[in-house]
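Participant: Predicted structure and sequence below. I'll ask about it afterward.
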Amino acid sequence: MKNWQIICSFTYPHEAHQARIYLENSAIHCTLQDEMTVQVYGLYSNALGGVKLLVPEKDFEQARNLLVEGGYIQSNSAAEQAPPVPQVVTTDNKHCPFCQSTNIAKRKDPNLLVVVLYFILGVFFPIFKSGYQCFDCEKQWKPISPKQAEKNRQGE
């Protein structure tokens, strides 16, 4: 399994078997990984990354083209379609991290679950979630602590 590549992954084993059979009918040898684990422990599927379909490196492009043609995978991935998200190292609480506007305000929205628990249990919990909102671009965000900002910088 040294020269094998993951071509796609599936949430359910039967979907992976359909794609495997489709490729094997086109004379491309392939195998499945984590199939039995997902079949026995279905809730682990997302944690494991699903049932993985592996093909030899030399057949990767041909297999990918066949799976696109068969409708098992899309020709353009979600990463190509999604707009890039700006990464903010830290927030200064004076500017919107998205549009750099200074027309912002702190917001406090009630947390519905805590409100329900408050009325059921009669116990005091902090009801509001805090954050910031920009009035120009209408985006909302949570402030990042200096400790978290340092941790983000070390991870880059």
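Facilitator: Perfect, I can see it now.

Participant: Please make it C-alpha for all contacts and neighbour counts, starting now.
Facilitator: Fine.

Participant: wait, what's in contact with the closest residue to residue 6 other than its chain neighbours?
Facilitator: Setting aside the residues directly before and after it, residue 6 is nearest to residue 54 in space (Cα to Cα, 6 or more residues apart in numbering), at 4.4 Å. When contacts are counted by Cα atoms under 8 Å, 6 or more residues apart in numbering, residue 54 is found next to 4-8, 30-33.

Participant: Rebuild those as CSV, extending it with distance to residue 15 and secondary structure.
Facilitator: Putting the contacts of residue 54 into CSV (distance: Cα to Cα, whole Å; DSSP: H, G, I helix; E, B strand; the rest coil) gives the following:
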residue, distance to residue 15, secondary structure
4, 20, strand
5, 18, strand
6, 15, strand
7, 14, strand
8, 11, strand
30, 14, coil
31, 13, strand
32, 11, strand
33, 13, strand
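
Participant: ok, of those, which one's closest to residue 104?
Facilitator: When the contacts of residue 54 are compared for distance to residue 104, the smallest value, 42.8 Å, is given by residue 8; criterion: Cα to Cα.

Participant: okay, now the one to match up with it:
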Amino acid sequence: MTQGVLNLKKELIWLDVDFHSKEELFREVGRRFGELGYVKSSFSDALMERESKFPTGLATEPFQVAIPHTDPEHVIKEAVSCIRLVNPVKFQDVGDEENEINAEFIFVLCILEPEKQIDVLKSLVEALSNEEIMNGIKSAKTPDEVYDLLIYED
């Protein structure tokens, strides 16, 4: 049975992109996701606003990540994105807002039905806690390789 990260979209897997801040990252996410029909024009601002109130940085091992998302009214189609950064971007830690983490991977969630968010997060956390998968994402050469790692066979 195929398992993996729910709603992962191959066209939203970006490798080795470089942003100087989470604001710059969120602007580009909003622009590109909008061009592909996943989100509304309000998505970037909504990401920034939600992130300021509810940080999404996770100090996971071996790599630190962030899982930004918004409320459903900013989403057109459900999706999960995987973004591998050239240089880490600072995010506040979800468990300790005083603590900053250096996120190397960003997983952006586009959720239409809030009750599905738990299932999507659960599928993502399973992948994030698998060191073999995360090391594979770190060394992957193509979005197809990342997709195959995150959508795996049981």
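Facilitator: That came through, no problem. It should be emphasised that the depicted structure is a prediction, and the values quoted were computed from it without experimental measurement.

Participant: Report the TM-score for the pair.
Facilitator: Structural agreement between the two chains, given as a TM-score (TM-score structural alignment, normalised by the length of structure 2), stands at 0.26; 62 aligned residues with a Cα RMSD of 4.4 Å.

Participant: Pretty sure the residue nearest to residue 6 of structure 1 sits in a strand.
Facilitator: Yes - the secondary structure assignment for residue 54 of structure 1 places it in a strand, going by DSSP: H, G, I helix; E, B strand; the rest coil.

Participant: rewinding a little: pull out the buried residues from the contacts of residue 54 of structure 1.
Facilitator: Burial by neighbour count, 16 or more other Cα atoms under 10 Å: within the contacts of residue 54 of structure 1 this picks out 4-8, 30-33.

Participant: so which of those would you say is closest to residue 78 of structure 1?
Facilitator: Residue 78 of structure 1 lies nearest to residue 8 out of these, by Cα to Cα, at 13.0 Å.

Participant: Just the closest of the buried ones among the contacts of residue 54 of structure 1 to residue 66 of structure 1, please.
Facilitator: Out of those, the member with the shortest distance to residue 66 of structure 1 (by Cα to Cα) is residue 7, at 11.2 Å.

Participant: Identify the residues contacting that closest one.
Facilitator: With contacts defined as Cα under 8 Å, 6+ apart, residue 7 of structure 1 is in contact with 52-55, 60, 63-64.

Participant: just residue 138 of structure 2 next, same as before
Facilitator: Under the criterion of Cα under 8 Å, 6+ apart, the contact partners of residue 138 of structure 2 comprise residue 84.

Participant: please redo it, this time with the cut-off set to 10 Å
Facilitator: 15-16, 63, 84-85, 104-105, 132, 146 (Cα atoms under 10 Å, 6 or more residues apart in numbering).

Participant: Neighbour-wise, give me the winner out of those residues.
Facilitator: Taking other Cα atoms under 10 Å to define a neighbour, the member of these with the most is residue 105, carrying 27 neighbours.

Participant: one step back: so can I have CSV of the contacts of residue 54 of structure 1 showing distance to residue 133 of structure 1?
Facilitator: As requested, those are arranged in CSV below (distance: Cα to Cα, whole Å):
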residue, distance to residue 133 of structure 1
4, 47
5, 44
6, 41
7, 41
8, 39
30, 50
31, 49
32, 46
33, 45
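
Participant: Out of these, the closest to residue 47 of structure 1 would be?
Facilitator: The nearest member of the contacts of residue 54 of structure 1 to residue 47 of structure 1, counting by Cα to Cα, is residue 33 at 13.8 Å.

Participant: what packs against the helix ranked longest in structure 2?
Facilitator: With secondary structure taken from DSSP state H, structure 2 has its longest helix at helix 22-35. Based on contacts counted as 3 or more Cα pairs under 10 Å, 6 or more residues apart in numbering; DSSP states H and E, the elements that helix 22-35 of structure 2 packs against are strand 8-17, helix 43-53, strand 79-92, strand 100-106.
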